[in-house]
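Visitor: model the following, please.
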Amino acid sequence: MDTVNCQIAFSLELPKAFSSWDESIRKNWHGIRIPPSFGQKDNMRKAASWSPPNLGWLKLNFDGASRGNPGPSGIRYVIRDHTGAILGGGASRGRCGSKRGAELAGVAAGLDVAVAGVILRAEAVGKGPLSLVSQKADGQFSYCLPNYLSARATGSLNLGKDSIPSSVKVYTPMQKEPKFASSVYILGLEGISVGGQRLSLVKPVYNALRASFEEKMKTYAPAVKPASPFGDFQPCYQLSNITSVKIPIVTLHFKGNANFDVPAVGTLLQVSSDVVCFPFSPSPNDAVNVIGNVQQQGITLAFDNLNNRIGFGSGSC
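Guide: Just a heads-up that it's a prediction; the model follows:
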């Protein structure tokens, strides 16, 4: 588990006796401990709250229930990252069994999905030893994510010492990653501009970014009507009967005078046929934020591990 930088947020204790099903779980998932009281009826009602995991970690929440104990049972589970984004989840009905068996089935199903997802991501472009680029890229790679609205656009992933195109001319140095996020790439953000106006990076940074964009939109697109928020994404705008709209450019200023202009498709995300939203959300840890795939669309990103830098260029997709 350490090689894919994943934490599963639960702790159970092992009893001395196991059913055959429990034993199979123990063999497949070392470290699961099941307390003797696990699965027993608890009539107490307790207030529950959810807290995010650290950057680079995942949290698995699971549940299982049995009508009659034993009786018809069911499970459900959800996997979230440090931003609270749901990366996977599921629910299913099971055969007649106990509450304890249902809880264990929820653990197993959630772990299977969580580990599969993390390994796939880690074996793509992460810095961990299992990643595709660590094994095949010879220290350099680049990629371009296509516009998700285009049915014909295709992206690209290039590996090796000749993989960085000449269109990449702006670079920012990679920052030293913390121990709890050793497989990710860290950049040093020095400032943010909206419509050419530099913001003060006073925490929480998200509040200043959102407020500035919302205020600028009143000048750039006064005819656009506001719409209801879409999850964490706000402000949102109604574009019925509007064929085009001018929006302020959001620029991220990184160390080394490297400026990254967020593409229009990453500045206002289409969430329905006639509604677009500002696709930024607050981070639980305001010291570290994630530049997501929405903001990377149409941009060539170059990762030069030989020279410890990351570059931006015009898109090749």
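
Visitor: going by C-alpha atoms from here, please, whenever you check contacts or count neighbours.
Guide: Fine.

Visitor: ranges for the helices of the chain?
Guide: In the chain, helices defined by DSSP state H lie at 20-28, 99-122, 132-136, 205-220, 264-267, listed in chain order.

Visitor: now those in CSV, with mean neighbour count?
Guide: Below are the helices of the chain laid out as CSV (neighbours: other CA atoms under 10 Å):
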stretch, mean neighbour count
helix 20-28, 12
helix 99-122, 20
helix 132-136, 17
helix 205-220, 16
helix 264-267, 20
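
Visitor: wait, which of these is closest to residue 282?
Guide: helix 205-220 (5.5 Å; CA to CA).

Visitor: and of the helices of the chain, who's closest to residue 252?
Guide: Proximity to residue 252 (CA to CA) singles out helix 205-220 among these, at 10.9 Å.

Visitor: ok, residues contacting stretch 183-193?
Guide: With contact meaning CA atoms under 8 Å, 6 or more residues apart in numbering, stretch 183-193 is reached by 4-5, 56, 122, 126-128, 172-177, 198-201, 209, 249-255.

Visitor: narrow these to those in strands?
Guide: Taking DSSP state E as the definition of strands, the contacts of stretch 183-193 contribute 172-175, 198, 250-254.

Visitor: who wins for most neighbours among these?
Guide: If you count neighbours using other CA atoms under 10 Å, the busiest of the ones in strands among the contacts of stretch 183-193 is residue 250, which has 22 neighbours.

Visitor: not counting sequence-adjacent ones, nearest residue to that residue?
Guide: The shortest distance from residue 250 to any non-neighbouring residue, by CA to CA, 6 or more residues apart in numbering, is to residue 194 (4.6 Å).

Visitor: one more, so I can put them side by side:
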Amino acid sequence: MATPKTSLHLVVVLLLLSVSVSNAGHHRPRTLHVPVFPRDAVFPPPPVSTKRNGLLRQRLAADAARYASLVDDTAAASGHDRRLHSPVYTGIPFETGEYFASVGVGTPSTEALLVIDTGSDLVWLQCSPCRRCYAQTGRVFDPRRSATYRRIPCSSTQCRALRYPGCDVGVTGGCEYVIAYGDGSSSTGDLATDRLAFANDTCVHNVTLGCGRDNEGLFDSAAGLLGVGRGRMSISTQVAPAYGRVFEYCLGDRTTAASRTSYLVFGRAADQLPHAAAFTALLTNPRRPSLYYVDMNGFSVGGERVTGFSNASLRLDAATGRGGVVVDSGTAISRFARDAYAALRDAFDARAAAAGMRKLEREYSVFDSCYDLRGRPAASAPPIVLHFAGGADMALPPENYFLPIDGGRQQRRRTAYHCLGFEAADNGLSVIGNVQQQGFRVVFDVEKERIGFAPNGCAV
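Guide: Purely as a prediction, here's the structure:
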């Protein structure tokens, strides 16, 4: 349903004003903090086995489907704690590349693990009774047991704000939502409001969310999605009257329990960044307004700028909505336009050869630049820096781009190869994924139209 431009502002205002915040101390914190943990820290993966490469292929296949959903246009859919927090877990035990936020839903609260998704807006979770639900970790939310659950009527501004609104023709006359992703995943159910509880005993009331009755796709183990895109229905927009249009996260190393310092925070405390933080402009794509675009202008390998590709390859064409670089929490492996990726890979290979590193002849899954280090530390890999407009740089630690791959058994010993952890994008859209973001404090400051990166950001 098309909404006149003047009505959109009214929709936003009415939607945001309906949200209220409270906590046990009756003082509203200035920020909402959501702790984030790697998946392995909470759900230990199976022991290393000869099936590791099989699991890797499954995870990369799921990641490719996630990237497809971004490319496909149908994917749009005071002395007191001053932050709003939620725990975060990685998806490794569930063989996916996402990170999960732990949020309480309803009264009393039902804990829900929700995929943190900067690429979409709607907050939704599976609900009981369910016509079709996939297997999730933990109890499925039952709105009949929540004293604060309310269906939203079809005539509401929230319902009209949906891209594909529907209406229950039964007695309730409630609003129904349909959200479909480019990878074939989908969720359909009731649009409602309820309370969300965060880790610092802060509750956000009257949050608009989807109660999914028919769900399928690549959401195995997660209860649903926590949409933190730039749209009107996202949780970051809904809490903006209390916390401002700014949030940050730090996604820790998914393979170590030391990543319990990972977090997701909503609020202006994101300004309190170390001097090492670098900001670049946040761009807007009128055709994909929910995504977080940045003006990335190149790479360096071994201290030298990478050449041999067109700068237009990474540039957003606002007229057509094509191209550009998106910072995304749901995609694992970064993808760059094919000529840019090829130039980056060739520069890396040249530096590695000069350092005496042995490149393998074969490819591993999607990776076409792999090495047998033969006792060398992974830290000996040529350093890589991502460059953004305004002089902002993102110097990646080796573990963020030189990824260990199980090479199988040779001469009665298991070999561990390492591969350059990027892919080529053939669909125009480049993405900075969460593997490359690991350990960085990433700030999404919509108010000031900027995105910031600070290394070693999980130790805050």
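
Visitor: about what we covered before: out of the helices of the first structure, nearest to residue 60 of the first structure?
Guide: helix 99-122 (6.7 Å).

Visitor: name the helices or strands packed onto the closest one?
Guide: Other elements packing on helix 99-122 of the first structure under the criterion 3 or more CA pairs under 8 Å, 6 or more residues apart in numbering; DSSP states H and E are helix 20-28, strand 59-66, strand 71-80, strand 86-97.

Visitor: what would those look like in CSV with distance to residue 117 of the first structure?
Guide: Formatted as CSV, those follow (distance: least, CA to CA, whole Å):
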stretch, distance to residue 117 of the first structure
helix 20-28, 17
strand 59-66, 12
strand 71-80, 10
strand 86-97, 8
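
Visitor: corresponding residue for residue 298 of the second structure in the first structure?
Guide: Here residue 298 of the second structure is matched to residue 191 in the first structure, going by TM-score structural alignment.

Visitor: gap between that match and residue 209 of the first structure?
Guide: 11 Å (CA to CA, to the nearest Å).

Visitor: residue 270 of the first structure now?
Guide: Per CA to CA, residue 270 of the first structure is found 19 Å from residue 209 of the first structure.

Visitor: now swap in residue 56 of the first structure and tell me
Guide: Look at residue 56 of the first structure and residue 209 of the first structure: by CA to CA, they are 24 Å apart.

Visitor: residues touching the residue nearest to residue 240 of the first structure when sequence neighbours are not counted, list them.
Guide: In this structure, residue 240 of the first structure finds its nearest non-sequential neighbour in residue 274, 5.5 Å apart by CA to CA, 6+ apart. Counting by CA under 8 Å, 6+ apart, residue 274 of the first structure touches 238-240.

Visitor: mark which of these are buried, thanks.
Guide: 238-239 (16 or more other CA atoms under 10 Å).

Visitor: nearest spatial neighbour of residue 168 of the first structure, skipping sequence neighbours?
Guide: In space, residue 168 of the first structure is closest to residue 313, 4.0 Å off (CA to CA, 6+ apart).

Visitor: that neighbour -> the second structure?
Guide: Residue 313 of the first structure maps onto residue 454 in the second structure, by TM-score structural alignment.

Visitor: so what's that match up against?
Guide: 273-274, 276-278, 440-442.

Visitor: if we go to 6 Å?
Guide: Residues near residue 454 of the second structure by CA atoms under 6 Å, 6 or more residues apart in numbering: 276-277, 440-441.

Visitor: what segments of the stretch 51-200 of the second structure are helices?
Guide: Using DSSP state H, counting those that start in this stretch, the helices of the stretch 51-200 of the second structure run over 52-71, 157-161.

Visitor: out of the ones you listed, which is closest to residue 349 of the second structure?
Guide: Going by CA to CA, the one of the helices of the stretch 51-200 of the second structure nearest residue 349 of the second structure is helix 52-71, 22.5 Å.

Visitor: out of the helices of the stretch 51-200 of the second structure, flag the one nearest residue 400 of the second structure.
Guide: Here helix 52-71 is closest among the helices of the stretch 51-200 of the second structure (CA to CA), at 15.7 Å.

Visitor: if we can go back for a sec, in a markdown table: the ones in strands among the contacts of stretch 183-193 of the first structure, plus distance to residue 61 of the first structure.
Guide: Output for those, formatted as a markdown table (distance: CA to CA, whole Å):
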| residue | distance to residue 61 of the first structure |
| --- | --- |
| 172 | 37 |
| 173 | 37 |
| 174 | 33 |
| 175 | 32 |
| 198 | 40 |
| 250 | 35 |
| 251 | 36 |
| 252 | 34 |
| 253 | 37 |
| 254 | 36 |
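
Visitor: export the helices of the stretch 51-200 of the second structure as JSON lines, with columns for distance to residue 410 of the second structure.
Guide: Formatted as JSON lines, the helices of the stretch 51-200 of the second structure follow (distance: least, CA to CA, whole Å):
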{"stretch": "helix 52-71", "distance to residue 410 of the second structure": "15"}
{"stretch": "helix 157-161", "distance to residue 410 of the second structure": "58"}
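
Visitor: nearest to residue 426 of the second structure, out of the ones you listed?
Guide: Per CA to CA, nearest to residue 426 of the second structure of these: helix 52-71, 10.2 Å.

Visitor: buried residues, the closest one. List them.
Guide: So helix 52-71 of the second structure, judged by 16+ other CA under 10 Å, has buried residues 52-53, 56-57, 59-60, 62-71.

Visitor: out of those, which comes closest to residue 362 of the second structure?
Guide: residue 53 (14.3 Å).

Visitor: count the residues that sit near the closest residue to that closest one other than its chain neighbours.
Guide: Excluding its sequence neighbours, the residue lying closest to residue 53 of the second structure (CA to CA, 6+ apart) is residue 406, at 6.4 Å. Other residues near residue 406 of the second structure come to 18 when the count uses other CA under 10 Å.

Visitor: how far away is residue 406 of the second structure from residue 393 of the second structure?
Guide: Counting by CA to CA, the gap from residue 406 of the second structure to residue 393 of the second structure is 31 Å.

Visitor: next: residue 384 of the second structure.
Guide: From residue 384 of the second structure to residue 393 of the second structure the distance is 10 Å (CA to CA).

Visitor: same check, this time on residue 195 of the second structure
Guide: Computed as CA to CA, the residue 195 of the second structure to residue 393 of the second structure distance reads 39 Å.

Visitor: which of these two has more residues huddled nearby?
Guide: residue 195 (26 against 22).

Visitor: tell me which element the spatially closest residue to that one that is not a sequence neighbour falls in.
Guide: The shortest distance from residue 195 of the second structure to any non-neighbouring residue, by CA to CA, 6+ apart, is to residue 205 (4.4 Å). Element membership for residue 205 of the second structure (DSSP states H and E) is strand 202-216.
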